Structure formats: structure tokens, C-alpha cells
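Asker: got a predicted model here, sequence first, then my questions.
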Amino acid sequence: MESGKELTGTLALAVFTAALGSLQFGYSMGVINAPQRIIERHYGRSLAVLSPEAAVLSPNRTADMFQEEESGTHSSVVMYWSLSVAIFSVGGMVSSFLVGFVGDLRGRVKGMLMVNVLAVAAGLLMGLCKMWKPHVMVITGRAIMGFYCGLSSGLVPMYIGEIAPKAYRGALGTLHQLAIVIGILISQVIGLDFILGNDDMWPLLLGLSGAPAVLQSLLLPLCPESPRYLYILLGKEREAQESLYRLKGAYDASADLEEMRREKEDADKEPRVSILSLICSSVYRRQLFVALMMHLSQQLSGINAIFYYSTAIFAQAGISQPVYATIGVGVINTIFTLVSVALVDRAGRRTLTLVGLGGMCCCAIAMTVGLKFQEEYSWMSYFSMAAIFLFVSFFEIGPGPIPWFIVAELFSQGPRPAAIALAGCCNWTSNFLVGMTFSYIQAWLGPYVFILFAALLFGFTLFTYLRMPETKGKAFEEIAAIFQKGRKKAPRYAIDGVELQQLKAATHA
């Protein structure tokens, strides 16, 4: 009756329901890769049929174009395929700015419920793409799904971070990443050619990316709203208390309510923190810098490059079905994210991030050695495979899951939505840039490409050691105090980055 630290059934339901959005995010990221050649053939057929003017100009042109696009070599097919992949990140980049607005409009639960309309619409467009122009419908569906995932990747960690008990905040926050890697793994398995990754079933494979949204829509009405949202933003203390009881069971909620009351008082002393004011504010500058660097370390670590190389390395090592080895990487992903769930509230966020980044740095150097000498020494391919598995393992221990929920811990209720929106946009933008530029960097550096990532990882490890505080077991106001302590001559209050003295001068003027 005292602590309220127990994991109740309602809390488990709420976290599971929210994490379905993360599962959909992961599935949508991974699903497009397995049926690439099949989708390209269908694009080629569609484009050949849609070019009747070619037949008028040259009777043999349509047949020639059809054959080219059947093999996936025609420039139009390549362009539309690249757009199908890249548009997902573009949608996420755009919508990540709206996370705070959607989360505050009607609440976290209703916000997740509203955006599910986008996921269902995207799933239907892709699932029914054979009915019209496959390339147009898939690209449109991927754009809408990316827009949904940009919102979901912010709303889910925000909601889980606000409802999780302090003792379990790290473990429950890590479930966002766990759901993502499970979604990727599911897409890899059912994307095998003898399941759904074939010429007949690939639209269903893409369309299923909207299925988690249907289940989540059925469960969300059973989930309590975030108590912090109810109390701090809406001032509804009684409703917040009821929500706490639903989430934590019967216990003395006075300590939690008092913490929220103090946070509300601080939030009431300053206007609503917008994205622009957060960027300009000197009060939150250190927290924001740490949050953005955490997300940059996730995307610039080289994890996407590892996945890019893995299939080729597995094939060279003599594995007849490299796709199964790639699925093995997905299994490793899932297992070590579970390890992170178990350790994050014991070892701490800072420790796991340091171990993960440092381990990845060493593995990147090992990958460089393996890629350089694998043609001279056959056993080097197996050395490279081991480096891949270890690299992925270290990523999922810390740098993979922790950035998603650390932002919600670093900021109080007022600036939290704007901070999550900025961090999400940073994540999506860097992901997009890596995807667009990696092939050029790889062509330039060849087998030494991972030396670049090793240098970046060393820099991120050093930054984490010097600047990132430990947030394990601390209240939100305690974490904020850590950053305030390091500010020289910090103003007592700040409004949109303008010190109180400046505000008074402006008022008198």
C-alpha cells in the first residue's frame, strides 16, 4: 500500500499497447527489403504497360522496356524503388516535428489512437497496390506510413516514460526498441519467399504493416491517460490520482502527486516551451545537446552499414542462404535488447551506453581488418561474421534502445514534447542522410569505411563519458538539477531563453 512499485496488469497492458506502435515501426522498416526484386519486376510491368506512346514510336520499344524492367535494370524502376525506400524516412522527418502538438492536443492515449488512421490507410494502399499502379500506391503508402512512424516513435516513449514507475522506467522504456527489433525480425521471417515474400503474396506482406494499428486501436481505450499529462498540463489532480491508482494499484500516491505539483509550479512560471524557444533557451541547452548527441550516436554508429554489408560477407563465407544468416542477425538484435531490458535499471543508462559505444568502436576496427584481408585469408570471413554479431550485440545493449527513452528522462513536463520532437527529427534526418550517402562513402573508402565509423564511435564514447549524467532511479527534477548545477550564473528563471532581468528591462521599455 506504500510504494506503488509493483508492475500491475493495467500498467503491463498500457505498455504493451503503446509498444504495438513500435512493433509497427520496426516491421515497416524491415519489410521492404526482402521482396525487393519481386517489387521491382512489378514496377517494371506497370511502367511498361503505362507507356503506350512507346509502342507508337517503336513497335519493339515496349517489349524491350518490359524485359529491361523485368530484370530490374531500367532507370525508372531503380528510381521508383529508391523512392519507395527513402520516402519512409522523409515522412518520419516531417512528422517528428508534430509529436508535441499531437501529444498535447487530446492527450497521449488519444494522440496514439488518432494517428492509427494513418497506419491503416497506408496498409490498405500497399495491400491493394495491384488494383492500380503498384509504384504509385506503394510509394504513397510508404510516405504515409513514414509519417505515422515519425509520430509513433515520439508518442510511444513519451507515454511509457510518463506512466512508468521510477524503479522500472529504464526497463519499460527499453521495450520501445525491443518492439522495433521484434518487428524487424517478424518482417524478415514472413518475408521469406515460401511465406509471403513471393510474386503472389508480396502486397499482403506490405499491407500487414498496418495490422498492429488495428489491434492497438482496440486496446487503447482500456489504457489510462498519463497522470503527468492530466495533472501538469490540464491541472486535473483528481483524474491524475485515479490514473495513478489504475497504473500502480492501491498505494499512497502523495509522493508522486507532490512531485508533479512541484513540476507544475515550475512549468506555470514560464510560458509553453515551443521547439524554437527550446533551441534558443540557455536553461535547457545542455540537456538538449546530450539528447541530440545520443540520437546522432545511434544513427552515425554504422549499424545500418553493418546490415548493408552482412549479406555479402555471409555469402563470401560460404553460406548458401545468406538471408537466413541475416535473420540470425535479427535474432541477435532481439536477444541483446532483452539483455538491455534486464540490465538498464541495474547497471544504469550511462554505463550501458559507454560499454555499447566502446564495444562497437572495437568491432568497427575488427570489421576493417576482416574486409581488408578476407580475400587473402578465407578464415577472415568468419572473423568478419563474428565482428558483425558482436557489433549488433553491443548496439542493442545501449546505443540502440537508450536514446529513445533518455530524452523523456532528461526533460521536465514543459519542454519534454518539444525535446522529443527535436530528437526524433535529428534521428530521422541522420538516418536518411546515412542511407543516401553511405554508398558514395563506401565507394570512396572501400574496406576502410568502418574506420570512419570507429572514429565517430570513439568521439561519441568520449562525449558520453564527459557529458552524460546517470539518470537511473532519479526523479525528473533531480535530473534537471544536475544540469542546472553545471551552469555558471544561471538565471533563477528563464522564459524562452530570455533571462528574467532582460524580460524586466523589455517590460519597462
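Answerer: Structure's in. What do you need?

Asker: C-alpha from now on. contacts and neighbour counts both.
Answerer: Fine.

Asker: whatever helix or strand T464 lives in - contacts with which helices or strands?
Answerer: Assessed by DSSP states H and E, T464 sits inside helix 449-467. Applying 3 or more CA pairs under 8 Å, 6 or more residues apart in numbering; DSSP states H and E, we find helix 449-467 packed against helix 285-299, helix 349-373.

Asker: run through who's touching stretch 349-363.
Answerer: Residues outside stretch 349-363 that contact it (CA atoms under 8 Å, 6 or more residues apart in numbering): 170, 301, 340, 344, 387-388, 390-392, 394-399, 402, 453-455, 457-458, 460-461, 464-465, 468-472.

Asker: restricted to buried residues, select the residues you listed in ChimeraX.
Answerer: For the buried members of the contacts of stretch 349-363, the matching ChimeraX selection, counting by 16 or more other CA atoms under 10 Å, is:
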select :170,301,340,344,387,388,390,391,392,394,395,396,397,398,399,402,453,454,457,458,460,461,464,468,469,471,472
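
Asker: would you indicate which residues of the helix or strand R45 falls within are buried?
Answerer: Element membership of R45, judged by DSSP H and E, is helix 36-49. Using 16+ other CA under 10 Å as the test for burial, helix 36-49 gives R37, I38, I39, E40, R41, H42, Y43, G44, R45, S46, L47, A48.

Asker: next SSE downstream of it?
Answerer: According to DSSP H and E, the helix or strand after helix 36-49 is helix 52-57.

Asker: counting contacts, what elements does that next one pack onto?
Answerer: Other helices and strands packing on helix 52-57, by 3+ CA pairs under 8 Å, 6+ apart, are helix 61-70.

Asker: residues in contact with the helix or strand just after the helix it packs on?
Answerer: Per DSSP H and E, the first helix or strand lying C-terminal to helix 61-70 is helix 75-95. Applying CA under 8 Å, 6+ apart, the contact partners of helix 75-95 are 32, 40, 43-44, 69, 72, 135, 138-139, 142-151, 424-425, 428-429, 431-432, 435.

Asker: please compare the first structure with the one that follows:
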Amino acid sequence: MANEINEIMARQIANMQDRIHKSEDANEIFPIGKSEFFESESNLLQDTPPQVPTRHVDSAVNDKIDDEKKMDGQGKKDDKPSPFLLKSVALCVVISFGGFIVGWDIGIIGGITNMESFQENFGPLVNLNTGRHYFPEILVGLVISIFSIGGVIGGLTIAKAGDWKGRKLGMYLSMFVYCLGLAIQLVHDYSWSQFFIGRILTGLAVGSTAVLVPMFLSESAPIAIRGAMTTLYQLMVTFGILMGNVLNYILRKGLADPLDNISWQLPIYMGYVWAATIVTGLFFTPESANFLLTKKGCVESAKFSFATMNGIAEDDDLTNKFVEQTLQQQYETERQSNGLGLFEFVTGKPKYCKRLLVGILVMTFQQLSGINYFFYYGTTLFEKANLNDPYLTSIFLSSVNFVSTFGGIYLVEALGRRSCLLLGSMGMFICMLVYATVGTFALDASGSGIVMIAFTCIYIVFFATTLGPVSFVVVSELFPMKTKAVSMAICSSFNWMFGFMISLLTPVITAKIGFAYGYFFTACLLLSAIFVWIMVPETKGKSESDIDSLYENKR
């Protein structure tokens, strides 16, 4: 058998060398497969030569060599440990506490402004019947919603530090501003304007982290689980809402004196704990490898960062491939955008303007879904629905929100981004339609409160598994590295602006039309489904160059 194989190979090698010598182009490539050496695949047994002495031959010529190397190194490959990602996942979880402080504010502020101690200390008006201070509805809306205005400004200003000096420095700066805002809210217990200014500052910080944390996670999380890790931001938002509601309930039920200031001060003091958690995580987390490569040109530092977060060696093939692809993509991006200047995030190609519009609308419809209608004012809404303990109801709803978000971590990869957004928009549309109809036309009917809570829960499940986490994933994947910071900041700012309008106007509107306000969100959800169907591309599993190609091919 060995002699037959050698004779066959000798003939094929001689024939191939003759072809090469007759070629006038020394660099001509000759694609050669296994079939030119062996009569059949079954003859690939042994005694085959280790290499073929030819010039400029396609890699297929060396298939046998590769096979032998694989066989020789099989034991080594089997012994090679799989990437150890526990540390990387832990760091991503800690960094995602930037989302927790968003949820914490959503969870505590509605309850705080409803507490007797807060109203008595800060309320500018006096109830002549009881002698107690209170807030007018429009002022409650302003105190709550000004946080969102701070978020708009912070996302467009402080977040830029992450683009200039690094994602970590941007988040360090955000935490400093956040702690300063907490201090101003607590420095006095009698001036609502001082509390108001403190909320602006905390909003600035949280608006910045709303840009930087998803960006940092999308750039630094292990490649194998990057989509799931990016959804951690929204998971932590839901966890923050739940914990905020739980603390409000404990303070409301556990304090003997409802006028004790600790009932509204303790939730704010806890913000320092969350800020310290984020700072600790940042200390142990390397800077984004993408930032180090594309902004600083630090190849070795980028390799260290990528290898650390992916649990592999710095000289691993995956690390080198990441560096090569990132630098190549940066070169292509700079070549295509040469001379575009300050407004490259709009004028750049392929279709940066359209991509920005898609990102803006994704984040806008996330807010116009009406989710914060429930979380900011849930205690007030369900009090009007004649429920005995609206604080307990808020805890139940926020628990549903938190648990369901784990499903979002799975669905974002299983179904893809576009399908999740479409499914969520339609599911929430149906639930909000039922909620608004029952609240408007059958509020006094037996069991109406239970029906409203049931459909609110289903609505929240849809949000937590789709629009909630997936919107952030889409926006973090939609833009090229060169314009990602400014594009994500603009998209985030629209989310904050619409959040401001909803939180400001909800008390006034519900006082006028009650639960019919839900029909507005119903219409927005229908528009969201149409928009996703027509304009949102599928970004699952696509690299930056893949998404560029997708938009190049679109009309």
C-alpha cells in the first residue's frame, strides 16, 4: 500500500512541478486539493510525504501537513483549558451597577415623594384642613423628572470624557458627580430647591453612565457571551427598581414615626454604597481594548485587556486576530470618512445618519412604551385602582420585572435583536390596550384591579425580556467605533428627554383623564412595531464590518 501511494504521489508531484516551471508568472497560485495526491480520501493513511517542494502553492497543498500537526498536537489541544471567564463575568456584573443606580432612583423616588416626612419637610404648600405641608402635582412631577434632564446633559457632556480619556476615567468622573449630588440632597432637610439641584447632579452622572456602561460592556465583555453581558445593564436597572421599592416598603411599615427623616434619607445614603461598588470594580477592570487600540494606539495594553477579559493568553490566536481586525477596521473607517470632520456621526458612510435615526427611535420607543408610567407612579396609580397596599403592589411588579429580565439575556441571543423588539412591541401593545380599557370603562367592576395587575405583569414580562435590555444591545452594536460614543450619547439623550416629559406630565394628565392615558402608550407601541419591522436591522453575531456591509447594500 505504501509503495502504491508513493508511486501515485511521485507522478502527481512531477506533473505539478512541470506546471510550475512552464508558468511565466512566478507568483501564480496553483490551488491543489487532496484529490490530486490521492485516488480517494480513504487512501490518506500513512507514509505520505511531510511536505511538497513547490513554490507559491495554495494552502490546500499542505492539508496533509495540517492534518499531521493536528494529530501530533491533539493531546496538547485536549489538555488546553477552556477560557476561564468567572473573573470577567464578575467584573462585568460590578461595572453594570451603573444601571443599578438608574433603577435605584426609579424605585425610590416615587415612594419618597409620597412619604409624609418628605412632604412635611419640603412641601411648599400647607393643607388648611390638616396643617401638613404638601407638594402640588406639577412640582412633584418636576422634582422627579429633572433627574432625566440631568441625564440628557450628562450623556452629552460627561460621557465625552470616556471618548477622550478612556471609558474608566469617564465612569470615575461620573461617580464623583453622583456622590456630590447625593450630598447636596442631604445637606438640608427644609429646602426643596436644594433637593432639586442635587437631583440634577445625580441625573448628570447617571446619564453619563447610561452611555458609558453599555459601551464598556459591549467592548470589554468576553466575546462568547458579549450580547448577554451587555444586557446586564438593563438587568441591574430592574434589580435597582426592585431593591428601591423593597426599602421604601420596609421604611414605610417599619418606622414608628412616619415623620422620621430617615424614611427618605436612608435610600439616598445608600447611593454611596452603589457608587463605591462601581469604583471598586473599575479599579480591577482593564481599560477597553477597543479604546486602547483605536484611540491610544497601545497594542500591547489592548492585548492585555482583551486577553484578561476573555480568559486567554496575550499571544493567543484570538487575541492577535482581534488586534488585526480592529486595526484594519479602523483603517477602513478612517479612509472612508476622510475629511468629514466634526459631524462625521451624521455625514459618515455607510449611512451613519440613517443608523443614528434608527438608534434614536429605538431608544425613544423604549421610553414611549410607558414603562416608567408604572415605575415612577405605580404607588399612586394602584392606589387609585382601590388596592389596599400600593407599595406592596410596586414590589410585586418590580419583582416580575427583575426575574423576567433573565429571560431577556437568553432571548437576545436565541431570537435575535430585531425579533425581540418586534415581539415585545406587539405583546406590550395588547397588554396596555386591555389595561387602559379596564381602567377607563370598568374600574368599579368586581375584580377590575386584579385584571389590571395581571395585564400589567404580562406587559412588564414583555418589556423585561425584549425592549428593556435589547434596546441597549442594538444601540451598542449599531455604530462604528469611531462615532460610537457621540452616537450612543445622542440616542441616550432622546431616551432621557422623553423620560423627562413622561415623568413631568404623568401626574397632571392622569389627574385629568385617568387611566385613558394608557391609550397614548398603546398607540406608541403600535408605531414601535411598524418601525422595527421596516427599519431595524438584525445585528446579532455581526461585526462592525458586517454592519457596515449591511448598510452599504441597503438602498
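Answerer: That came in fine, so what should we check first? For clarity, every value in this text was computed on a predicted model and none was experimentally measured.

Asker: and the helices and strands packed on helix 449-467 of the first structure as TSV, adding mean neighbour count and distance to V407 of the first structure?
Answerer: Listed next are these as TSV, based on neighbours: other CA atoms under 10 Å; distance: least, CA to CA, whole Å:
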stretch	mean neighbour count	distance to V407 of the first structure
helix 285-299	22	6
helix 349-373	22	12
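
Asker: relative to helix 75-95, how tilted is the helix holding R45 of the first structure?
Answerer: Calculated by axes from the mean of the first three to the mean of the last three CA atoms, to 10 degrees, helix 36-49 of the first structure forms an angle of 110 degrees with helix 75-95.

Asker: which residue lines up with T8 of the first structure in the second structure?
Answerer: Under the alignment (TM-score structural alignment), T8 of the first structure pairs with L85 of the second structure.

Asker: number of residues surrounding the nearest residue to that match once chain neighbours are set aside?
Answerer: Once flanking residues are discounted, L85 of the second structure sits nearest to G311: 5.5 Å by CA to CA, 6 or more residues apart in numbering. When neighbours are counted by other CA atoms under 10 Å, G311 of the second structure registers 18.

Asker: would you agree G311 of the second structure is in contact with F84?
Answerer: Yes - with contact defined as CA atoms under 8 Å, G311 of the second structure reaches F84; the gap is 4.8 Å.

Asker: the stretch 151-300 of the second structure: helices as residue ranges?
Answerer: Along the stretch 151-300 of the second structure, counting by DSSP state H, counting those that start in this stretch, helices occupy 160-164, 167-186, 192-220, 226-230, 232-254, 262-284, 289-291, 299-310.

Asker: dump those into TSV; add distance to E344 of the second structure as well.
Answerer: As requested, the helices of the stretch 151-300 of the second structure are exported to TSV (distance: least, CA to CA, whole Å):
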stretch	distance to E344 of the second structure
helix 160-164	15
helix 167-186	21
helix 192-220	19
helix 226-230	26
helix 232-254	28
helix 262-284	30
helix 289-291	18
helix 299-310	25
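
Asker: out of the ones you listed, the one nearest T326 of the second structure is which?
Answerer: Nearest to T326 of the second structure, of all the helices of the stretch 151-300 of the second structure, is helix 289-291, at 7.4 Å by CA to CA.

Asker: just the buried residues of that closest one, please?
Answerer: A289, N290, F291.

Asker: for those, which one is nearest S305 of the second structure?
Answerer: A289 (5.4 Å).

Asker: contact partners for the closest one?
Answerer: A289 of the second structure is in contact with E219, S220, S301, A302, K303, S305, F306, counting by CA under 8 Å, 6+ apart.

Asker: buried ones among the residues you listed?
Answerer: Buried among these by 16+ other CA under 10 Å: E219, S220, S301, A302, K303, S305, F306.

Asker: show me what the third one lines up with in the first structure.
Answerer: Translated: S301 of the second structure. Counting by TM-score structural alignment, S301 of the second structure lines up with E239 in the first structure.

Asker: pretty sure its match contacts R228?
Answerer: No - in this structure E239 of the first structure lies outside contact range of R228 using CA under 8 Å: 10.3 Å.

Asker: what's the residue nearest to L85 of the second structure aligned with over in the first structure?
Answerer: By TM-score structural alignment, G311 of the second structure lines up with G249 in the first structure.

Asker: separation between its match and T10 of the first structure?
Answerer: Distance from G249 of the first structure to T10 of the first structure, counting by CA to CA, to the nearest Å: 9 Å.

Asker: and the match of T8 of the first structure, how many neighbours?
Answerer: Applying other CA under 10 Å, I find that L85 of the second structure has 18 neighbouring residues.

Asker: now do the contacts for it.
Answerer: By CA under 8 Å, 6+ apart, L85 of the second structure lies in contact with P222, M309, N310, G311.

Asker: if we use 10 Å, what do you get?
Answerer: Contacts for L85 of the second structure were tallied using CA atoms under 10 Å, 6 or more residues apart in numbering; they are L91, A221, P222, A224, I225, T308, M309, N310, G311, I312.

Asker: tell me the spacing between the spatially closest residue to K248 of the first structure that is not a sequence neighbour and G146 of the first structure.
Answerer: Excluding the flanking residues, the one nearest K248 of the first structure by CA to CA, 6+ apart is G4, at 5.1 Å. Taking CA to CA as the measure, G4 of the first structure falls 37 Å from G146 of the first structure.
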